[in-house]
Structure formats: C-alpha cells, structure tokens
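Enquirer: how would this look folded up:
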Amino acid sequence: MADIIQLLPDHVANQIAAGEVVQRPASVVKELLENAIDAGANTIKLIIKDAGKTLVQVIDNGKGMSVTDARLSFERHATSKIRNAEDLFQLNTKGFRGEALASIAAIAHVELKTKQDLDDVGTAIIIEGSNVVSQDIVVTPTGTSVAVKNLFFNIPARRNFLKSDTVELRHVIDEFHRVALAHPSISFALYNNGSETFNLPVSNYRQRIVNIFGNKTNEKLVPVEEDTEVLKISGFVGKPEFAKKTRGEQYFFVNNRFIKSAYLNHAIASAFDGLLKSGTHASYFLNLTVDPHTIDINIHPTKTEIKFDDEHTLYALLRSAIKHSLGQFNIAPVLDFERDPNLDTPYDYKKADSKAPKIEVDRSFNPFQEEQQSRAKAIAYKKEPVASWESLYVGLESKGNNSKQDFTEVRFESEEQTASIFTDENQVDKTNTTYQLHNKYIISAIKSGMLVIDQHRAHQRILYEDFLKNLTIKEAVSQQLLFPLRLHFSPQDIVIIRQLKDDLEHTGFVFSSFKDETVDITGVPVGVPESEVSIILEQLVSDVENEVPDSNFSAADLLAKSMAKSLAIKTGQSLQKDEQEHLVNKLFACKEPNVSPTNRTTFVTMTVDELDKKFIL
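Expert: You can find the predicted model right below:
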C-alpha cells in the first residue's frame, strides 16, 4: 500500500496557522499594536480602511529592526522573546508567539518599513501570500510601519465569512480600546477612512477612560485600590445607578494584558449583589498585577484567556476590594447611614465620670386624698342648668312616634332592567375568558380546549409588526416631551445613532440636535415612557454593532426587532383583565402570530382530548 502521509508545503502550513491567529481584521490590529508596544514606542497610529478589509496600518516610533531582523520576522516560529521553554512561564511582553507576521503575510499583501535610531536608512519589504516580492533600502523615520492590505485575498471563502463594515469596525475599535486602556502612558490615534476617530494623549488611567468613553464617564467611576502579596488591584468600577443592559464596558487586565474571565466576572457581580437592577451589568476597568510564574497565558490561541494557580484567593480578594470601595465612597448602604450628630456626646463630657442619679420620694403623698379634694371642688362650682332647655325638645315626641311607621314603609328605587340585545343562552362570561399564570403566561379558553400564550414573546410580535409598518409607510405618531431629553453616549455610539436617525424618526422619535457625546430628543413614540428611552437606544446600538440577528436583514427590520425587544412587557409583569384580552386580540390580528420576531413560539394549544388523557388511570 502506498504511503499517504506527507508534509504540508510552507504556504499551506502558514495559511492553517493563520486560521488560529487571524479570524478577522481586528486580529491583525491586535497583533500589530502589541508588536509596536513591545518595540518601546510611545506614539502609535492605527490607520484602517473599509473596516480593515482593505488596509490595516500601524505606525510606531519604537526602536525598529535591522535588515536581518526585518527579514526573519516573517518566518514561522521566529521571535525575539523566547530562548527556551522556561521563558513561556515568565513572560512580561505581548507579541511572543513568533507566528503572527508569518500568518498575516500568508493571507494578505504586507508592506514593512523599519529603521533603527542609529541607522541612516531603513529597510522596506513587500510580501504577497508568503512570497517576498522585494526588499529595498528606503528613507523612513525611526520606528516601524506595517501595512496589511487586501486581507484574505487568496482565501475568498474566509473573506466571505466576514461581517459588514459596521460589525468589523466595532471589533477593530474594541481591540483598540483594550490596548489603549492597558497603556495610558502611550499616545494612540485611530484614523478610519481618512478621518480621525480617536486621539488619545498620554495621561493617567482615569483620564484615558474618560477620553475613550466620554466626559460623562468621569462621574460614574469609583476607584478600587488593593495591594497584597498575592495580588495588586487598581482601577475603577462603575456606580450601580449607571449600570447598563449590555456588557460593553467590562475590562480585565492582568499584567497589562486584556483577558476574559467568567470566574472573576462573577466575583464582581457578587460584590454588587443587591445594588444592581435585574438584567443590568456593572462597568469595570480593573488592572490585576500578579507574579508571571503563577499564570499560564498559552491555553488559548488569542491569549485572551489565562489560567491562574489560585483562582479562589483572587476571587475573594477581588470581591472584598470592590465591596470595600463601594462602602468607602458611600455607594453601598451602611448601618449608620442616618446618624444624627446632635445625639453625640458633647466633647466636654466625653471623659467625665458618670454619677448615679438621686431620687427623692415624698412619703406623705396620698393620691386618694387629692381625688377627694378635686371632687369637692367640682360639686362646689356646679352650675344649675338653664330653664329653657326643655324648649329644644318640643314636638320630638310626636315625630318619634311617626318615625316607626315611616321606616317600615321605606322602599328603594332601582333602575328598570331591560334585556340586552346581545343576550344569548350560550353567551360566555367575559370576565373569565383569560387568566394570567405566574405573571408569565396568559391562559385563554377556546372551543377545542385552551391556549397558553407567552406574554413577552406575544407582545414582541405585536410591537414588531407595528414598528415595521411605521417604518415601511413612514407614518408614526409621536408624543412631544415637555422638556427636551438629553442623553449621553460615547462618540462611536453617537455615530451609529446618527446613521439610524431617519429610521428612528419614522418610528416616532424626534431629534433636535446631535453633538460629540450628547443627543437631544424632543419626541418619543406613543406609549414609550421617557425613562426607557436611554435603555432602548443603548440596546439598539448594541444590536447594530453586533448585527443581531444577521447581516442579511434590512436596517428597518433590525430596528423594529430591537425596539420590540426593549419595549415588550417583561416576564413577571402583572396584567389586568382588559390588558390580557387586548394582548390576545392583538396577537391574533398579526400576520404571523405563531412566532416571535426571533422565531420563537408565542403560544401553544392544549385540546380537551389531551387534558382527558392526563386523567386516564
């Protein structure tokens, strides 16, 4: 039998490795930014076009590379960080993998320009699909510039799996935020399609957060500081009243590296227990510093998940540190929150000796003797009644005799009852047509049995079709607000809301002005409470960024789904009889009452025969 095992060619091996390193343009951004930081740069520029599909370029003023290093950097398993296996467990740098540039060069057109400080000229290398096209000497500033063009040009199937520009840009910005938040001592700038999106100067950690998420963020932050032998914690958590429906502003950094940890996230949720509304999530920006020997960052290809030696200790320290900060800054309630200073001991008497009180008793006191004296005085001052008092009761006796006869003949008037024109022997009592079960389901009787309706999903379907109709015919009723409502968002969220402005106005929203971080609203759709507007827009922005449910749907469909999800009555909400009946009638007036906008069942039927079978022994 012929041999069937063979070694893969280098270009195929590089493409397979690229599948682990590069999933989307944001992966390229992460690798290039980390390399720039490891090069010692203090100014880094990120330039992208078409959400990174056409161009991702990172320019830094780091130490640069020599001619030999520039060429070797694109070879597989080439790295300057690791010399032996023990180095993997004491890493303080980021781009140590040794496959990032090789993997990127295998699926894109790469142009590298680099120069060291002491060199007069630099090196320029052009690679297309792992093939070196040219290597020349060029005049370039000190540092490195890496331009990645036409990502996945030789793997069209991978390119087809990329999402829309809005979604891919969101992922790029997320990676940019993660790197920028971890290094406030470095100046970062982001340019998207020729326009400046972010310009973050060197600052402290709090100011870096404010520069990214807007000036309104400053008042939401509560500092967290804790230093122990095992763990050092620094950073900020958000106040409970500013908690959001989404998990967007949650950042963990371990040794200046962004990570995701559901276990540590649970520690923070536990610290906020009892302070957050149901369905909301606290924001946090926390830096954890631990001994590199106690963590393993090689358990995940993207290095966003790490393994701790003693997770239980970290959990307890993180939870107690956040609880301490919330209590220290009067965020969490304490026992003595209503202390009255007027009840404190005066300063002059704090050290004085206490003395026993003296009690004086009058042993000759007789309470009965005093009662007899007061009774004698009352008799002495008693006045005779006026003689004319009898005139007040003249004639009452005769009226009283007639009153008995009158009360025995009292009759109550009542309206004449007439038969209803809708009277029918088979008429069902309408007060018992619906019943709410556990504030979640609505039970409705039908001829063949009964309906069990999920009130949340049913209301979603009703609202979805109403909003979609308004967006289609561009006619919606708006209720004007007495005072304009000003909402605060991050600059990138404002851009998304501005893009959706026309569609939102067709649903009933009225916008008066847009600014860098605020939006003024003067009208909202009928039935939408003013307190829910910010929640609706936050959820809408989140859905658009993540393209829920799919990129194949239109913007109007996505908007209608998002608003229906935000405004639908929730599970656990009690409904009156007329509200239940209205919900049932509206549901079956929909075009597709069987499923919710997310294709989930809205109701089930149970026939009498099915019920009878339950009672068969």
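
Enquirer: from here on, contacts and neighbour counts on C-alpha atoms
Expert: Will do.

Enquirer: Next, count neighbours for residue 513.
Expert: Using other CA atoms under 10 Å as the criterion, residue 513 is surrounded by 11 other residues.

Enquirer: Which other helices and strands does the helix or strand encompassing it contact?
Expert: When secondary structure is defined by DSSP states H and E, residue 513 falls within strand 510-514. In this structure, strand 510-514 packs against strand 518-525, with contacts taken as 3 or more CA pairs under 8 Å, 6 or more residues apart in numbering; DSSP states H and E.

Enquirer: how far off strand 518-525 does the next helix-or-strand element following the strand it packs on point, in degrees?
Expert: Once the chain leaves strand 518-525, the next helix or strand it forms, by DSSP H and E, is helix 533-546. For helix 533-546 against strand 518-525, the angle between stretch directions is 110 degrees (axes from the mean of the first three to the mean of the last three CA atoms, to 10 degrees).

Enquirer: for comparison, sequence B:
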Amino acid sequence: MADIIRLLPDHVANQIAAGEVVQRPASVVKELLENAIDAQSTDIKLIVKDGGKTLIQVVDNGIGMSDTDARLSFERHATSKIQKAEDLFNLHTKGFRGEALASIAAIAHVEMMTRTEDEEVGTHIKIEGSKIISQEVAVVPKGTSMMVKNLFFNIPARRNFLKSDQVEFRHITDEFHRVALAHPQISFSFYNNGSDVFNLPGNDFKKRIVQIFGRKTNEKLVPINEDTNVVRISGYIQKPEFAKKSRGEQFFFANNRFIKSPYLHHAVLGAFEGLIKPGTHPGYFICLEVDPATIDINIHPTKTEVKFDDEHTLYAYLKSTIKHSLGQFNVAPSLDFEKDQNLETPYNFKDKAVSMPGISVDADFNPFQKSRTAKAVGYSKQPNAQGWENMYQGLERKVPNRESSILEMESEGFNSSIFDGTETQDTVTTTFQLRKKYIVSTIKSGMLIINQSRAHQRVLYEGFLKNITIKEAVSQQLLFPLTLNFTHGEISILREIKESLCAVGFVFGDITHETVEIKGVPVVVTESEVQMVMEQLISDFQMEALEDSFSQVDMLAKTLSKTLSVKTGEILDERSQLGLVNDLFACKESALSPFNKRTYITLTENDIDRKFI
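Expert: Model prediction:
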C-alpha cells in the first residue's frame, strides 16, 4: 500500500493556523495592537477602512526591528518572547506563540515598514499570501507600521462569511476598547474611513474609562481595591442603579490582559444579588494581578480564555471585595447601629429599682352619663344610663345577607345553552381576566384562553412591521425633548437603525458622540419608557449583530413589541380585554407570538365534560 501521509506545504499550514488566530478583521487588530505594545510603544495609531476588509494599519513608535528580524517575524513559531517551555509560565508580554504575523500574511496583502533607533534607514517588506514580493531599504520613522490589505483575498469562502462593514467595525471597536483599557498609560488614536473615532492621551485607569465611555460614566463608578497574598484586585464597578439590559461594559483584566471568565463573572453577580433588577447586568472594570506562574493563558489561540490555579479563592476574594466597596461607599443598604436617644434610660433612673407599673381603674365610669366631671377635682358622680337607646336611632336599616346576595347574582347569570347546545342571536361575547395573565372568553364550541402578553406582542409586532414598510407611523411630539446618554458603541448602533426607528415614529434631534436627542415618540410609547426601549434595542442588536435590512426591521419590530407589550400581572378592564381579543384575531398570524410561542388555546365542551368523568 502506498504511503498516504505527507507534510503540508507551509502556505497551507499557515492558512489552517489563520483559521484559528484570524476569525475576522477584529482578530487582526488585536494581534497588531498587542505587538505594538510589546514593542514598548508610547503612542499607537489604528487606521481601518470598510470595516477592516480593505485596510487595517497599526503605526507605533516602539523599538522597531532590524532587517533580519523583520523578515524572520513572518515565519511560523518565530518569537522573541520565549526560548524554552518553562518561559510559558512566566509571561509578561502579549504575543508569544509566533503565529500571528505568519497567519495574517497567509490570507492577506501585508506591508511592513520598520526601523530601530540605532539605524539610519529601515526595512520595507511586501508579502501576499505567504509569498514575499519584495524586501528593500526605505527611509521610515522609528517604530513599526503594519498594513494589512484585502483580508481573506485568497479564501473567498471565509470572506463571504464576514458581516457588514458596520458590524465588523463594531467588533474592531470592542477590541480597541479592551486593549486601550488594559494600557491606560499609552496614547491611542483610532481612525475609521478617514474620520477620527478616538483620540486617547495617556492617563490613569479611571480617566481612560471616562474617555472611552463618556463623561457621564464618572458618576457611575465605585472604586474597588484589595491586596492579598494570592491576588491584587483593583478597578471600578458601576453603581447598581446604572445596571443595563446589555452586557457591554464588563471587563476583566488579568496581568494587563483582557480575559473572559464566566466563573469570576458569577462572583460579581453574586455581590450584586438583591441590588439590581432581574434581567439587568452590572458594569465593571476589574483588574487582577496574580503571579504569572499561577495562570495559564495558553489554552486558546486567542488568549482570552485563561485558567487560574486557585479559582475558588479568587472567587471568594472578588465577591467579598465588591460587597465591601458597595457597603463602604453607601451603595448597598446596611444596618444602622447608631443609638436611638429615645430608647436610652434617663440618668435619674439609672439606679432605680424595677417595679411593676400601677394601673388605676375608675369603677364608677359611665360613658352614658349626661354630665360628668373629673374625679380628680373632688366632684361626686351619679351613674345614669338613661337615654342609651338614642345612640342607635337611624340604624334600623336592614343589612342584606351577603351569602344570599352572592347566590342570587350567580343564579341570574345562569345560561342553559351550554347544556342544550342552543345559542340565541343576541349572545354577547364576554371576557374576564384570570390571574392577571390570561384572558378567558366563551366561543361557540367552548372556551378560549389567551395569553395576554403574547397576544399583545403579536398585535404590536404586525403593527410595527406595517408602519416600517409603508412609513406612515404616527408620532407624538414631546413638549421638552429628551437627551439620553450612551457610549460611543451604542451611539453607532442607534445611527445604524435610525432610519427604521424614524419609520416607526421616533423623531431624532442632534446626535453627538455621547448623547441622543429625541423630539418625538410613537403613540404606543410613553415618555418614561423611551430610555428602556432604547437600551433594549441596543442590547438585542449587540447580541444578534444582524446587518441585512430585512433582519434589522424584523428585530426592531420584535424588540419594540416585547418591550411595550402588556406584561403578566397587569390588570385589564373588560373593554381592553375585548379589544385585545378582537385585535389578535385580526392579525395575519394570530396563533403564534413573534417568538413562535402559542398565543391561545381552546377548550371544547367535550374537553370540559371529560374532566367530570
């Protein structure tokens, strides 16, 4: 039998490695920014075009590379960070696997320009699909400039899986946030399609948070700080009243590296237990400093998933630290042990013996006496109960028996048609609400039970779809425009769906990098619900990240219907119940909610009869 196992060519192996390291343009941004940080840069510029599909460029003022190092950096497993296996457990740098540049060069057009401080001229290298096109001497500034063009040009299938430019730009922005927050002392600049997005001078951690997420963030932050022999915890948490439905502002950093840890996230939620509403998420920016030997950051190519040696201790420390900060800054409710002066024993009674209190009873007291005076002044009292009957004059009205009245009412509503199968033409549809959740109505064949929340979702959903399609939504103008504060990323989402929101009935004023002015809202939205609706919209779009117009319209209609529908526990009068029933069966798809759940069930007379067998 012929041999069938053979070594893969280098360019194929690099493309396979690229599938693990480079998932989308944001992955390239992460690797290039981390390389710039490892190069001891103090100023880093990020430039992207078309969501990173056309161009990703990172320019730094770091130590640069010689011509030999520049060429060798594109080889697989070539790195200056480690020399032996033991170095993996004492890492202080970002990139160390030696895969990033080789993987990126395998699937894109790459240009590198670099120069060290000691050299007068630098190196300019061009690579396309792992193939070196040219390497020549060039006059370039100190540091390194990496340009990645036409990502996935030689893998069309991967390129087709990329989302729209707006969605990819959002992912790049998220990656930029993580790197910029982890290194507040470094200056960062971010440019998208020729316009400024961020210009962040070097600063401390709190000011960097405010620079990225807006000035209003400053009043939301509560500092945390704890130093133990296992971990040093620092950073900030957001006050419970600012918890959001989205999970955007949640950051863990371990040794200046962004990480994802569901286990530690659970510790944060445990500290906030009872302080935030169900379905909302607290914001936090938490830095953990541990011994590099106690953390393994090499379990995944993206290096965001890590493993700690003693996670249980970290969990306990983190939870108690957050609880302590919430109590220390009077954010969480606490017991007040201050003495109440009203409960103090007077000084004159300090040495007085305890005695039973005496009770004096007036045995001659008569409330019906016509004239009586206080016994204390020495007047005698003549008991006289005459005239007591007058107190009950006018109270001879007969009180009906409650039980008999109830029975009478029930007998009046008796209808024998359910037994004999006959129905009159004058029968009126009646409804009643069951446990503030269901609407029960009679039908010809038996009984109809409607889930009020799901039914209202279906009615609103089809109404919003119609308004967005024909663009004839009715809007009510606000007497005083609302100004809402959002982060830069949230503002970009609102800009993306602004046209659809206007079709529903929202009227927008000025939109800045941090604020949105709303001048009008749909008729079904009250002024107090606007903030909640906007936050829910942003949360859903962040989770789904849908970009095509049909999906965007559908998600918008679903989110609005879910947020504005009648909820379980709300009381509806009989007129509202009947109106909801009629509106539901006027819909094109009345049996299912927008989320494909049943809106109603029917119980026939036979079903009811079976219950009595």
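
Enquirer: can you tell me how far the nearest residue to residue 32 of the second structure once chain neighbours are set aside sits from residue 149 of the second structure?
Expert: Spatial nearest neighbour of residue 32 of the second structure, chain neighbours left out: residue 58 (6.5 Å); criterion: CA to CA, 6 or more residues apart in numbering. Here the criterion is CA to CA, to the nearest Å. By it, residue 58 of the second structure lies 12 Å from residue 149 of the second structure.

Enquirer: At which residues are the helices of the stretch 351-500 of the first structure located?
Expert: Counting by DSSP state H, counting those that start in this stretch, the stretch 351-500 of the first structure forms helices over residues 367-380, 396-408, 455-473, 491-499, given from the N-terminal end onward.

Enquirer: Same list (the ones you listed) but as TSV, adding distance to residue 87 of the first structure.
Expert: Supplementary listing: these in TSV, determined by distance: least, CA to CA, whole Å:
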stretch	distance to residue 87 of the first structure
helix 367-380	97
helix 396-408	106
helix 455-473	54
helix 491-499	40
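
Enquirer: To which residue of the second structure is residue 528 of the first structure aligned?
Expert: Residue 528 of the first structure maps onto residue 525 in the second structure when the alignment is built from TM-score structural alignment.

Enquirer: That match: what's it in contact with?
Expert: Taking CA atoms under 8 Å, 6 or more residues apart in numbering as the criterion, residue 525 of the second structure is in contact with residue 564.

Enquirer: same deal with residue 332 of the second structure?
Expert: Contact criterion CA under 8 Å, 6+ apart gives 275, 326 as the residues in contact with residue 332 of the second structure.

Enquirer: Please, which helix or strand holds the residue nearest the centre of the first structure?
Expert: When the first structure is reduced to its mean C-alpha position, the nearest residue by CA atoms, centre = their mean turns out to be residue 246, at 1.9 Å. Per DSSP H and E, residue 246 of the first structure falls between elements, in no helix or strand.

Enquirer: Can you tell me which of the helices of the stretch 351-500 of the first structure is packed in deepest?
Expert: Of all the helices of the stretch 351-500 of the first structure, helix 455-473 carries the top mean neighbour count, a mean of 22, counting by mean count of other CA atoms under 10 Å.

Enquirer: could you give the angle of that helix to strand 518-525?
Expert: Between the direction of helix 455-473 of the first structure and that of strand 518-525, the angle (the same axes, to 10 degrees) works out to 100 degrees.

Enquirer: Now do helix 455-473 of the first structure: everything it contacts.
Expert: Around helix 455-473 of the first structure, the neighbours that count as contacts under CA under 8 Å, 6+ apart are 440-442, 476, 503, 506-507, 556-557, 560-561, 563-565, 567-571, 583, 586-587, 590, 592-593, 595-597, 600-603.

Enquirer: before we move on, the earlier item: of the helices of the stretch 351-500 of the first structure, give the one that comes closest to residue 170 of the first structure.
Expert: Ranking the helices of the stretch 351-500 of the first structure by distance to residue 170 of the first structure, with CA to CA as the measure, places helix 491-499 first at 8.9 Å.

Enquirer: Contacts for the closest one next, please.
Expert: The set of residues external to helix 491-499 of the first structure that reach it, using CA under 8 Å, 6+ apart, is 213-214, 514-519, 537, 541, 544.

Enquirer: Adding distance to residue 315 of the first structure, write those out as a markdown table.
Expert: Supplementary listing: the contacts of helix 491-499 of the first structure in a markdown table, determined by distance: CA to CA, whole Å:
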| residue | distance to residue 315 of the first structure |
| --- | --- |
| 213 | 27 |
| 214 | 30 |
| 514 | 42 |
| 515 | 41 |
| 516 | 38 |
| 517 | 35 |
| 518 | 37 |
| 519 | 39 |
| 537 | 34 |
| 541 | 32 |
| 544 | 34 |
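
Enquirer: The nearest residue to residue 80 of the first structure once chain neighbours are set aside - how many residues pack around it?
Expert: Take residue 80 of the first structure and drop its neighbours on the chain: the residue closest to it by CA to CA, 6+ apart is residue 96, 7.3 Å away. By the measure other CA under 10 Å, the count of residues near residue 96 of the first structure is 20.

Enquirer: Now do residue 96 of the first structure against residue 290 of the first structure, distance only.
Expert: Spatial separation of residue 96 of the first structure from residue 290 of the first structure under the definition CA to CA is 19 Å.

Enquirer: can you check residue 467 of the first structure too?
Expert: Between residue 467 of the first structure and residue 290 of the first structure the distance is 51 Å, computed by CA to CA.

Enquirer: Report the buried members of the contacts of helix 491-499 of the first structure.
Expert: Members of the contacts of helix 491-499 of the first structure that pass the buried threshold by neighbour count (16 or more other CA atoms under 10 Å) are listed as 213-214, 517-519, 537, 541, 544.

Enquirer: returning to what we had before: what's near enough to touch the residue nearest to the centre of the first structure?
Expert: Going by CA under 8 Å, 6+ apart, residue 246 of the first structure touches 280-281, 538-539, 542.

Enquirer: ok, now with 10 Å
Expert: Contacts were defined as CA atoms under 10 Å, 6 or more residues apart in numbering; by that measure residue 246 of the first structure touches 279-283, 535, 538-539, 542-543.

Enquirer: which of these are also in contact in the second structure?
Expert: On the basis of both residues aligned by TM-score structural alignment, their matches' CA atoms under 10 Å, what survives of those in the second structure is 279-283, 538-539, 542-543.

Enquirer: just those now: which is nearest residue 399 of the first structure?
Expert: Relative to residue 399 of the first structure, the closest of those is residue 279; by CA to CA it sits at 71.9 Å.

Enquirer: Give the closest residue to that closest one in space, chain neighbours not counted.
Expert: When the adjacent residues along the chain are set aside, residue 279 of the first structure lies closest to residue 245, with 6.2 Å between them (CA to CA, 6+ apart).
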